[in-house]
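> return a 3D structure for these sequence lines:
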Amino acid sequence: MNHSSQGRIPFGRPAIVGNEMEYIAQAIRNGTIAGGGPFMRRCEEWLENALAARRVLMTHSCTAALEMAAMLADVGPGDEVIMPSFTFSATATAFVLRGATPVFVDIDPATLNIDPALIEPAITERSKVVVPVHYAGLGCDMDPILDTARRKSLIVVEDAAQAHLSSYRGKPLGTLGDLGCLSFHETKNVISGEGGALIINNEALIERAEIIREKGTDRSRFFRGQVDKYTWQDIGSSYCPGEIVSAFLMAQLECADGICKRRREIYDMYRDLLAPLSMSGDIEIPSATGTDVNGHIFWILLESETVRSDLIQHLNRNDINAVFHYVPLHSAPAGRKYGRASGALSVTDDISSRLLRLPLYYKLSDREVHRVIDVIARFFGPKNR
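Predicted coordinates:
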């Protein structure tokens, strides 16, 4: 039976949730649509309050925030940056651009996050930064990571691209390390098309971060009246988001709690309804519940890459789009060229070949979730065994 009459269920779908159009019109009427305007500052204040963060600087992408973090960490040729291989290329490219070498370590099969026990064996006299990536909005085990970083004098940059409004032991992700990076790309929970933020938790880095974001000038101090003219002070780039993007994001931030609440509900529905297939051994599902994550991604693990491929085709035939995720960075052409692996990374290789992400977006209905589950269940029915 084909479900085409019910419409296709995409993997994701961006949504207008509040005052987006009104705020965009307001930004245009304000007479400034470049970066650094009132909507950008409102977004920063909202995030500082919501996350209890010392300073938040909006950026035009999470990649830009990571690039700023690499500059603030002063990494350069010969320096090493420890990170998981199971992540997006931007985690690595931000540091490679400064001449540093990514050192890839394996993940914990239970969380799909960097394995804290494998960080210390990867440390050399060249190690300067560790980058925990909070996969699918689930926090890394930060206490041992922060302990290792303190003992070994490493800077901690949290890649919290997927983790806006998730927390670890009551603290928002992105606020535990020296620096944290958020994404508001249209694939995330709270969106602005493209967009990001740098969370600065180490006070000593705030002033330099403002200079780096403003093309290496002290323009921020000039606008605050702290200097009578602004000049070139340091390296930097053009990292501010424009006002139209910030206006859209501000409307989304106002609805952020509701967006994440709905996504957590969908995440928990998937967990509950897929439990029988998990207990029968057909699939593995996350152990985390919606109270532990922000409902960004719901993944399942299949028995093999072949089964995954067959299930993707089966879902497609039934008008449902489910997708796999990263090609591990250590096995990618640029990963082999610019980075190196610490250890075997066998968990990363195994997980990446079997993982499948199911449709999950704010306006996905309960009925559509049931339809996805029904199609998956029929794949594992007697005729498919």
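> make it CA atoms for all contacts and neighbour counts henceforth
Noted.
> and the next element down the chain from the lengthiest helix in the chain?
Determined from DSSP state H, the single longest helix within the chain is helix 256-279. For helix 256-279, the succeeding helix or strand toward the C-terminus, using DSSP states H and E, is strand 299-301.
> how far out from the middle of the chain is that next one?
Remark: strand 299-301 is offset 18 Å from the chain centroid, using Cα atoms, centre = their mean, to the nearest Å.
> tell me what that strand is packed against?
strand 355-357 (3 or more Cα pairs under 8 Å, 6 or more residues apart in numbering; DSSP states H and E).
> what is the strand it packs on packed up against?
When contacts are defined as 3+ Cα pairs under 8 Å, 6+ apart, strand 355-357 sits against strand 299-301.
> quick check: next helix or strand after the strand it packs on?
Per DSSP H and E, strand 299-301 leads on to helix 305-317 as the next helix or strand towards the C-terminus.
> how about that next one: buried residues?
Neighbour-count burial for helix 305-317 flags Glu305, Arg308, Ser309, Leu311, Ile312, His314, Leu315 (criterion: 16 or more other Cα atoms under 10 Å).
> who are the packing partners of it?
Using 3+ Cα pairs under 8 Å, 6+ apart: helix 305-317 touches helix 346-354, helix 366-379.
> most packed of those helices?
Among the helices and strands packed on helix 305-317, the stretch with the highest mean neighbour count (mean count of other Cα atoms under 10 Å) is helix 346-354, at a mean of 18.
> which other helices and strands does that one contact?
With contacts taken as 3+ Cα pairs under 8 Å, 6+ apart, helix 346-354 sits against helix 305-317.
> so where do the helices sit in this structure?
Going by DSSP H, the chain shows helices at 20-29, 38-51, 62-72, 89-96, 119-122, 142-152, 206-213, 219-223, 243-254, 256-279, 305-317, 333-338, 346-354, 366-379.
> and the shortest one, what does it pack onto?
Okay, so that is helix 119-122. The contact analysis (3+ Cα pairs under 8 Å, 6+ apart) places helix 119-122 against strand 101-105, helix 142-152.
> format these as JSON lines; extra columns: mean neighbour count and distance to Gly281.
Below are the helices and strands packed on helix 119-122 laid out as JSON lines (neighbours: other Cα atoms under 10 Å; distance: least, Cα to Cα, whole Å):
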{"stretch": "strand 101-105", "mean neighbour count": "27", "distance to Gly281": "28"}
{"stretch": "helix 142-152", "mean neighbour count": "16", "distance to Gly281": "31"}
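> for the comparison step, fold the sequence that follows:
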Amino acid sequence: MTGQEFHYIEQAKLGNVLAGDGPFTKKCHRWIEESTGSVKALLTHSCTAALEMTALLLDIQPGDEVIMPSYTFVSTANAFVLRGAVPVFVDIREDTLNLDERLIEAAISPRTRAIVPVHYAGVACEMDTIMDIARRHGLKVVEDAAQGVMASYKGQALGSIGDLGAFSFHETKNVICGEGGALLVNNADLALRAEIIREKGTDRSRFFRGEVDKYTWQEVGSSFLPGELTAAFLWAQLQEAQSITDLRLASWQHYHELLAPLEQKGILRRPIVPDECQHNAHMYYVLLNPEIDRQHVLSTLKQNAVDAVFHYVPLHSSPAGLRYGRAHGPLTITNQQSERLIRLPMWVGLTEQQQNKIVDLLLNATTN
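Below is the predicted model of the structure:
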């Protein structure tokens, strides 16, 4: 909490605008557009909703294929499965745990419509290569930048590089409003349709701008707007986004320094951030030596009041993933890294003393 959230919520209440697209929503739109360079930003009630909008915008049809990593949250796949598409799961890189750009081209088929890179832990995928592949094959790129607010690739904000991007402001993210997200439209040809789809398939936004004398049903859409109270809360967070990021980066760096001796001993591997990526310290994770019992480590930490957790169960091995998607190749790295990963506690206000204790406990749990 930044301290201004409830003040802005009170202002929204006094202004008698509680539904979507009020003054605070507009402030958030402008901030995202100016900070990312996107053609248009539209708040949504979740990142899941933003991803579902991308599938509608790209007119994804039953049987179409969409390339994505298996090591991601279910929303990445669900958004396209809802339109009848088939997620094609491609392995991840060993260093960043991002979609391995070297494997994408071999996974393309005549039915492929889009590539969905997921910027894991706020560290960018190799977007130059991905965008080049997409251009050569006539595909669209949807960036799942749920974890990528305030992160960039070669100076360009995550979410603003592909044709479309999606942010999350869920309470587990860096900048939050409880539940919430945003669609970033970077292809100007899709901007007007994005407004229509978000407004239940109507041109209501054009009506309020005075561009049409009445609004009507134009195409398939749904209600993807958050309420104004949510936007008011988010506005307080966005105003402090840089300071939030700076504080998280300081905690991330302290972990990184503390854990260097454990990496040198071969106990674990620390995160790798390529030089061209400016991350946002969304999470700090470690990859345990394969011979170490991860569940023992997690249980030991929990017994000492440290809430360390693992992350995704790969989608290709899940019941729904087996039913709706298909794996391209053995996904060896995905399987290996997902079984080794532990996320350490990370939040604004985490003290160095707490981090010191966490690392000491981690060392004891991995060596005893």
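> thinking again about what came up before, got the helices and strands packed on helix 119-122 of the first structure as TSV, with distance to Ala117 of the first structure columns?
Below are those laid out as TSV (distance: least, Cα to Cα, whole Å):
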stretch	distance to Ala117 of the first structure
strand 101-105	10
helix 142-152	8
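> per the alignment, Lys13 of the second structure corresponds to what in the first structure?
Using TM-score structural alignment, the equivalent of Lys13 of the second structure in the first structure is Ile28.
> quick one: contacts for that match?
Neighbour list for Ile28 of the first structure: Ile244 [criterion: Cα atoms under 8 Å, 6 or more residues apart in numbering].
> what lines up with Arg208 of the first structure in the second structure?
Aligning on TM-score structural alignment places Arg208 of the first structure opposite Arg193 in the second structure.
> I meant to write Phe324 of the first structure there.
Mapped onto the second structure by TM-score structural alignment, Phe324 of the first structure lines up with Phe310.
> relative to Ile133 of the second structure, how far out is the closest residue to that match other than its chain neighbours?
Leaving out its chain neighbours, the residue that sits closest to Phe310 of the second structure by Cα to Cα, 6 or more residues apart in numbering is Ile342, at 4.6 Å. Separation of Ile342 of the second structure from Ile133 of the second structure (Cα to Cα, to the nearest Å) stands at 32 Å.
> kindly report the same for Asn368 of the second structure.
48 Å.
> how about Ser299 of the second structure?
From Ser299 of the second structure to Ile133 of the second structure the distance is 43 Å (Cα to Cα).
> which residues touch Ala64 of the first structure?
Contact analysis of Ala64 of the first structure by Cα under 8 Å, 6+ apart lists Ala94, Gly196, Tyr239.
> can I get the helices and strands packed on helix 305-317 of the first structure in JSON lines with distance to Glu158 of the first structure?
JSON lines is the format used below for these (distance: least, Cα to Cα, whole Å):
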{"stretch": "helix 346-354", "distance to Glu158 of the first structure": "19"}
{"stretch": "helix 366-379", "distance to Glu158 of the first structure": "32"}
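> which of those sits closest to Arg126 of the first structure?
Arg126 of the first structure lies closest, by Cα to Cα, to one member of those: helix 346-354, at 24.2 Å.
> orientation of that closest one relative to helix 305-317 in degrees?
30 degrees (axes from the mean of the first three to the mean of the last three Cα atoms, to 10 degrees).
> helix 346-354 of the first structure aligns to what range in the second structure?
Counting by TM-score structural alignment, helix 346-354 of the first structure sits on residues 332-340 of the second structure.
> what's next to the matching stretch, contact-wise?
70-71, 91-94, 97, 286-290, 294, 310-314.
> of the residues you listed, buried ones?
Applying 16+ other Cα under 10 Å to these, the neighbour count classes 70-71, 91-93, 97, 286-289, 294, 310-311, 313-314 as buried.
> what's near enough to touch the most centrally placed residue in the first structure?
For the first structure, Ala161 is the residue whose C-alpha lies nearest the centre (Cα atoms, centre = their mean; 2.1 Å). Taking Cα under 8 Å, 6+ apart, we find Ala161 of the first structure in contact with Cys62, His134, Cys181, Leu182, Ser183, Phe184.
> Phe207 of the second structure corresponds to which position in the first structure?
Aligned counterpart of Phe207 of the second structure in the first structure: Phe222 (TM-score structural alignment).
> how near is its match to Thr291 of the first structure?
44 Å.
> same question for Asp268 of the first structure.
In terms of Cα to Cα, Asp268 of the first structure sits 9 Å off from Thr291 of the first structure.
> compare the two and say which is more crowded by neighbours.
More crowded of Asp268 of the first structure and Thr291, by other Cα atoms under 10 Å: Asp268, with 18 against 13.
> to which residue of the second structure is that one aligned?
Aligned counterpart of Asp268 of the first structure in the second structure: Gln253 (TM-score structural alignment).
> and for Gly139 of the first structure?
In the second structure, Gly139 of the first structure lines up with Ala124, judged by TM-score structural alignment.
> what's the burial count for Arg29 of the first structure?
Arg29 of the first structure sits with 10 neighbouring residues when counted by other Cα under 10 Å.
> cool, and Arg248 of the second structure?
Neighbours of Arg248 of the second structure under the rule other Cα under 10 Å: 23.
> go ahead and confirm it touches Glu352.
No. Taking contacts as Cα atoms under 8 Å, Arg248 of the second structure lies outside contact range of Glu352: 11.8 Å.
> so who does Ala308 of the second structure touch?
Leu298, Leu301, Lys302, Ile342, Arg343, Leu344, Pro345.
> same check on Ser167 of the first structure?
Ser167 of the first structure is in contact with Leu138, Gly139, Leu173, Asp292, Val293, counting by Cα under 8 Å, 6+ apart.
> redo those residues as JSON lines? Include distance to Ser278 of the first structure and neighbour count.
Converted to JSON lines, these look like this (distance: Cα to Cα, whole Å; neighbours: other Cα atoms under 10 Å):
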{"residue": "Leu138", "distance to Ser278 of the first structure": "20", "neighbour count": "27"}
{"residue": "Gly139", "distance to Ser278 of the first structure": "23", "neighbour count": "25"}
{"residue": "Leu173", "distance to Ser278 of the first structure": "29", "neighbour count": "30"}
{"residue": "Asp292", "distance to Ser278 of the first structure": "20", "neighbour count": "16"}
{"residue": "Val293", "distance to Ser278 of the first structure": "20", "neighbour count": "26"}
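> between which two of the residues you listed is the distance greatest?
Farthest pair in the contacts of Ser167 of the first structure, by Cα to Cα: Leu173 and Asp292, 11.3 Å.
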